[in-house]
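Participant: The following block contains a protein sequence and its predicted model.
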Amino acid sequence: MAEFLLEALSEEIPARMQKRAAEEFSQIFTSELEKVGLAHEPANCFVTPRRIALNIDGLPLQQSTVVEERRGPRVDAPAAALDGFMRSNNISRDQIEERETKKGRFYFVKIETKGKLTKDVLPAIIETSLKKFAWPKSMRWGSNSFRWVRPLHSILAVFEAEVLHGELDLGHDKLVFTNMTRGHRCCGAEKISVDNFAGYQDQLRKARVIIDRNERKRLIQEEAKKLADAKKLRLREDEALLEEVAGLVEWPNILMGSIDEEFMEVPSEALISAMRSHQKYFSLETLDGSLAPYFITVSNMPSDSTRDATIVVGNAKVLRARLSDARFFWDQDLKSKLDERVLALSKINFFDKLGSLGDKSERLQKLVPTICEFIGLDNVNGAVKAARLAKADLSTMMVSEFPELQGVMGGYYASADGELPEVCRAISGHYAPLGPTDACPSEPLTITISIADKIDTLVGFFAINEKPTGSKDPFALRRAALGIIRTILENKLRIPLKQLISKSLDEYPHLTDSNELLDFINERLKVYLRASGVQPDLIAANFEAGKEDDLYRLIMRVKALEELLASDDGANL
């Protein structure tokens, strides 16, 4: 059994593509190995900003000999048929045997194909796998027709400590397989010769490259927490940012900088978004959860006290400019009351055939009294007010720059205008839940606006037949339906969805059909229940009873049936 090592060295690979690319390339390569009958141990894939590497152990030195039995013509067939069979299989008469079958007596032959040496098979697999792999976005360079995410520099291909003989044809240039790679772009540019994976990993580390993505993530997180602990602060958890930053560096060097106090009066969410989206900085919190005037940045250069100080100063200077923009947006937005911005929504298109955001705002104001009645909320005026202001922040400078702050900034602006706290919270939280792990709203006013917003979107898009198809859901309608389901179930609400859908559809005077929206919501409920561990037969039994528009009542039936079947009486049924 032998070891195989492959590396494709290129210009910088976008961080968001790296993890999935390594996994998919590994799948393609191992699939090609299986096609030619080469067994192996599980493949290990690695990715850094400049390279994708694959290490596979346990490969045989040679393919297994394959014995294939082929049936020829009948024994009583003309001689010409037998001659043709022998010529096509390159065999002689003494290699053929006669055998009786259910369909008569036939000629048979066993063809033995000796396996090729693995080192002779691998080069073609490497080229096939590289050409098969499709990046989400790719490019050509020079006069080449071959496409890759960024220009390729070299292909390292080593099997059993020897370089494989082969090349990758780029369409004009050719990359001959080698046993050479390079380390860190800035401090490990000299060529490195390797003959096995252990040496490859060790020598790259000496050249300031950590090839294990998980190790880079762990190092970033641990060192950032140490810096935070030294200031008696907490690192704000951000798994998505950690994934991205791990894909931006090959040798992480974690540094801390400070934020000028003058910017701390801007809402913390705006500061965090500015640091996160533009600069890829991690935020720090005080022990009480408020934003601390410090940030964590990750350099791709080895630690050096003089250079580190220069990097921190430079990053703080860039951040100061970014936060100055955020403060300017905040100050300018506060010059107009949120209520005054509602008129501007009529100039922002919601979707063709569904009108403007101003139209949506009016529909929400007419829909929320119905939801208030269903959930027993007396503060109808507060709900209507929140519905009117819910989308107003979409016309602000801050949300135009940081779309992810929609709703959140609306709550801040409403508070600055003196609106009731519950109205401000409803504006801030009406987009929730944004995902399966996001918390659902629990305050009655926020629940009302959240459900109204989502049901209006679902009714509108279903009425114009813009429904999800297959894996495509460009308007996140599945997420909206799941948000309604979770909000209803987690708050134990009794809402007749048929009436709610009908009332929402009434606010679209030019549309008359909801196109089986209730069926769609019920299907999403089935998916939600299966993911929650409910047995499929219990789900089927309850849905067989007919369409149900009271989701909480339906869940109670499922639980009741589950409890019955778990009891002694149920077991005897």
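Facilitator: Received it, and whenever you're ready, just let me know what you need.

Participant: For the rest of this, base every contact and every neighbour count on C-alpha atoms.
Facilitator: OK.

Participant: which of the residues in the lengthiest helix in the chain are buried?
Facilitator: The longest helix of the chain (DSSP state H) is helix 305-333. Going by neighbour count (16 or more other CA atoms under 10 Å), the buried part of helix 305-333 is 308, 311-312, 315-316, 319-320, 322-324, 326-327, 329-330, 333.

Participant: ok, which stretches of the stretch 401-550 of the chain are helices?
Facilitator: Shown for the stretch 401-550 of the chain, the helices assigned by DSSP state H, counting those that start in this stretch span residues 408-416, 421-429, 444-463, 477-490, 497-506, 517-531, 536-543.

Participant: can you list those in TSV and add distance to G84 and mean neighbour count?
Facilitator: What follows is the helices of the stretch 401-550 of the chain, written out as TSV (distance: least, CA to CA, whole Å; neighbours: other CA atoms under 10 Å):
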stretch	distance to G84	mean neighbour count
helix 408-416	79	23
helix 421-429	78	24
helix 444-463	64	24
helix 477-490	61	21
helix 497-506	73	18
helix 517-531	59	17
helix 536-543	58	15
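
Participant: let's bring in a second one:
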Amino acid sequence: MSKYLLEIGVEEFPATYIEPTKLQLEEAFTKLLQDNGVDFHALQTAATPRRLVVRIDGLHNRTEGKTTEVRGPAVRIAYDEQGRPTKALAGFMRSQQVQEDGIFTRDVNGESYVFAQKTEEGKDVKQLLRDGIPEILRHLRFPKSMKWGGRDFRFARPIRWFVSLFDDDVLPFDLEEIPVGRFTRGHRVLGSDRIEVESIERFEDQLLDNFVMLDEQKRKELILLQAERLVRERGGNLMQDEALLDEIVNLVEYPTPLLGQIPAEYMDLPDTVILTPMKDHLRYIPVLDDKGDPMPYFVTVRNGDKTGLDTVREGNERVLTPRLEDAKFFYKEDRKQPLEDYVPELENLVFHDKLGNMLEKTNRVRSLARQIGTQMGVGESALASIDRAAYLSKADLVTHMVIEFTELQGIIGGIYAKESGESDVVARAISEHYLPNQSRGALPETTTGLVISLADKLDSLCGLFAAGEKISGSQDQFGIRRMTLGVLHILISNKLDLSLDTLIRDSLYGYVDEKVLVFPYEETKDRILQFFRARLRNRLTEDGYRYDVVDSVLARRPHFIYDVILRISAVEDFLSLVNSAEILQSLTRVHTLAQKAEHADVQENLLETPEEKLLYTLGGYYDEIKEALDKASYKPALTMLAQAADSIDAFLDRTMVMVEDEKVKNNRLALLARTNELIQDIFDPASIVKES
């Protein structure tokens, strides 16, 4: 067994790019090897800001040879009456590059066919890697990429060197004349800039000798161990923020945590105003007391050793102080007038060049929020709070604080609202109306915040669709995908009985009524619904639901999202029944025949046979099933439908539908359509994949 090591040496890689790039490398190398039949024991990736590493162990030296069989023409076409090869056979052999001794015949479903047998020899794995690695690197994707040194090749940052070792010997490959060999580089300041890798096994140790800790988990554990020791000495706790910690891990090659201090004069600022400059701007880890309140300390992580730590500490404190001084000034200035006085200024802030300004958006959100609240059945008092919170929701966008610290939008608005004398309900709704800010992130906890969040997201994404903005691949400049997932997350998590069709209609009407934009209404609405449906399908399959069950339910009444989930759950329970396959087959036959019906109005006086009369009542279950469906009790409805399956089978097996008597025929078709309506109210059986 062999092993392979690839190191991609780069200029400082963006921390947020590292994990996605590692995943792409792992998937691409795995695919390269598996597609070519190469066995291997383990494939690992690792990274620091200056290198991306792939290591493969237990690697076979050659791909497995394989024999394939290709079916050609039927024997009766391949040979003439005298048994001589025809042009059809000659063409087949030529296309498969075989002679007559390389073909044979075999019966398939009662017909004899000519087959060609082709044997492919195993490939040299070294050559496979030489050819494959440049292609893998060319196809890596990043949010932003660049060219350098006159090359056509694009990458997130310039590549400066490659280490490529196969069983400790250099395995060269060609990519834009970038050096490939066995020389790596250590820490930019503390390590050597030319290290000859002795062996794959020694690679990681040699890096560590040069102040590069390759293993991300080890860097993370070291940061936590040393940082927690530092803060415990001050009686504090590290703020738990996994995303921040992961980013810091990917910013350093040789981490050394140190404790900094915040001047006391800034500790009277709101917590979020203190924390935001530290976390989001400087990547410091805040220190909290046992109540979760900020203490006058922070932890920062140096990319280096302990030399001159006091100087480094003072430098980090000096960087933080002016940011907190700015925040203190903004906080004082912004509060010289109540939050509502900022609302008129939104007229000067553009929302989108085709969709007007933020004051116009605020008015649309107010209107849409009131409609959503009404659909949810909230009372007049709650509607008044919703309207007030919606009116103030964007006011903080023109404050000094948000202009400087955009991450505080909504949050600082809630603080200013409270200090302006607004109710707790209104203030909290403003602070949480941007939630969720990721697909499954934290949700608004109040009804008022939830309603405004829905209205805000729907107004934005519907307007952007109407303005013709497009999403392509990973490009989503306006966050349409994120907003769509946020709407779905709210509807699903809160089990809201709201129609997506109605929500989108009301949102688009806001633009129609304002005459802000001329756009094809029906086409735009359909595009938005299809976009939502695709995102919903992805979410439901990620949640573990069968894709065919999801498709079967989305084929019928897809606009009430929570109702969709109820039906999916019911169908999956139904499919667990022992005889579900047979019942599905019958339901599919009913659906197929029902398509020929002109209507579903059954005339009871034309029911002639016992089987017709039994199907009419579904074995006595029809009314109960209908009542269960009206109550969205889908599991009991499908249980009763399974119990009534005998009445369906009896009709299908013993009743001729397409009889000469037109009245009887049409009545029987109507009977099937009536039955099919019940089934289709839950799911489309034809979409369920039949198990072989």
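Facilitator: Received it, and whenever you're ready, just let me know what you need. Worth saying up front: this structure is predicted, and the values here are computed from it rather than measured.

Participant: and which of the buried residues of helix 305-333 of structure 1 is nearest to E160 of structure 1?
Facilitator: Ranked by distance to E160 of structure 1 (CA to CA), the buried residues of helix 305-333 of structure 1 are led by D308 at 41.8 Å.

Participant: Next, the closest residue to A81 of structure 1 other than its chain neighbours: secondary structure please.
Facilitator: Leaving aside its chain neighbours, A81 of structure 1 sits nearest to P73 (6.5 Å; criterion: CA to CA, 6 or more residues apart in numbering). Three-state call for P73 of structure 1 (DSSP: H, G, I helix; E, B strand; the rest coil): strand.

Participant: Closest to the centroid, which residue in structure 2?
Facilitator: Central residue of structure 2 (CA atoms, centre = their mean): S439, 7.0 Å from the mean position.

Participant: could you pull out the helices for the stretch 1-150 of structure 2?
Facilitator: Going by DSSP H, counting those that start in this stretch, the stretch 1-150 of structure 2 shows helices at 15-35, 75-78, 87-96, 125-138.

Participant: for these, which one sits closest to I490 of structure 2?
Facilitator: Closest of the helices of the stretch 1-150 of structure 2 to I490 of structure 2 is helix 15-35, at 26.9 Å (criterion: CA to CA).

Participant: mean shift between that closest one and structure 1?
Facilitator: Comparison of helix 15-35 of structure 2 with structure 1 after fitting gives an average deviation of 3.1 Å (mean CA distance after the TM-score superposition for structure 1).

Participant: thinking again about what came up before, take the helices of the stretch 1-150 of structure 2 and lay them out in JSON lines including distance to A534 of structure 2.
Facilitator: Listed next are those as JSON lines, based on distance: least, CA to CA, whole Å:
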{"stretch": "helix 15-35", "distance to A534 of structure 2": "23"}
{"stretch": "helix 75-78", "distance to A534 of structure 2": "46"}
{"stretch": "helix 87-96", "distance to A534 of structure 2": "41"}
{"stretch": "helix 125-138", "distance to A534 of structure 2": "29"}
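
Participant: Buried deepest among those, which one?
Facilitator: helix 75-78 (a mean of 18; mean count of other CA atoms under 10 Å).

Participant: tell me the strands in the stretch 201-350 of structure 1, going along the chain?
Facilitator: For the stretch 201-350 of structure 1, applying DSSP state E, counting those that start in this stretch gives strands covering 234-235, 253-258, 282-285, 291-299, 349-351.

Participant: Dump these into CSV; add distance to S532 of structure 1 and mean neighbour count as well.
Facilitator: CSV is the format used below for those (distance: least, CA to CA, whole Å; neighbours: other CA under 10 Å):
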stretch, distance to S532 of structure 1, mean neighbour count
strand 234-235, 31, 22
strand 253-258, 40, 19
strand 282-285, 33, 22
strand 291-299, 35, 21
strand 349-351, 34, 14
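
Participant: nearest to E419 of structure 1, of those?
Facilitator: Closest to E419 of structure 1 of these, according to CA to CA: strand 291-299, at 24.4 Å.

Participant: what angle sits between the closest one and helix 305-333?
Facilitator: Angle of strand 291-299 of structure 1 versus helix 305-333, following axes from the mean of the first three to the mean of the last three CA atoms, to 10 degrees, is 130 degrees.

Participant: elements contacting strand 291-299 of structure 1?
Facilitator: strand 253-258, strand 282-285 (3 or more CA pairs under 8 Å, 6 or more residues apart in numbering; DSSP states H and E).

Participant: what range in structure 2 matches the longest one?
Facilitator: Matched against structure 2 by TM-score structural alignment, strand 253-258 of structure 1 falls on residues 256-261.

Participant: Then the shortest one?
Facilitator: Here strand 282-285 of structure 1 aligns to structure 2 at residues 285-288, judged by TM-score structural alignment.

Participant: contacting residues around that stretch?
Facilitator: Residues outside stretch 285-288 of structure 2 that contact it (CA atoms under 8 Å, 6 or more residues apart in numbering): 231, 236-239, 244-245, 275, 278-279, 294-300.

Participant: Report the mean distance between that stretch and its aligned residues in structure 1.
Facilitator: Compared with structure 1 after fitting, stretch 285-288 of structure 2 has a mean deviation of 1.5 Å; criterion: mean CA distance after the TM-score superposition for structure 1.

Participant: Going by residue numbers, what spans are helices in the stretch 551-692 of structure 2?
Facilitator: Using DSSP H, counting those that start in this stretch, the helices of the stretch 551-692 of structure 2 run over 561-575, 580-594, 610-616, 622-630, 634-643, 645-654, 662-680.

Participant: For G304 of structure 2, which of those helices is the nearest?
Facilitator: Closest approach to G304 of structure 2 among these is made by helix 561-575 (51.6 Å; CA to CA).

Participant: Need the residues that contact the closest one.
Facilitator: For helix 561-575 of structure 2, the surrounding residues in contact (CA under 8 Å, 6+ apart) are 488, 491-492, 495-500, 545-546, 549-550, 553-554, 557-558, 580-581, 632, 634-635, 638-639, 682-683.
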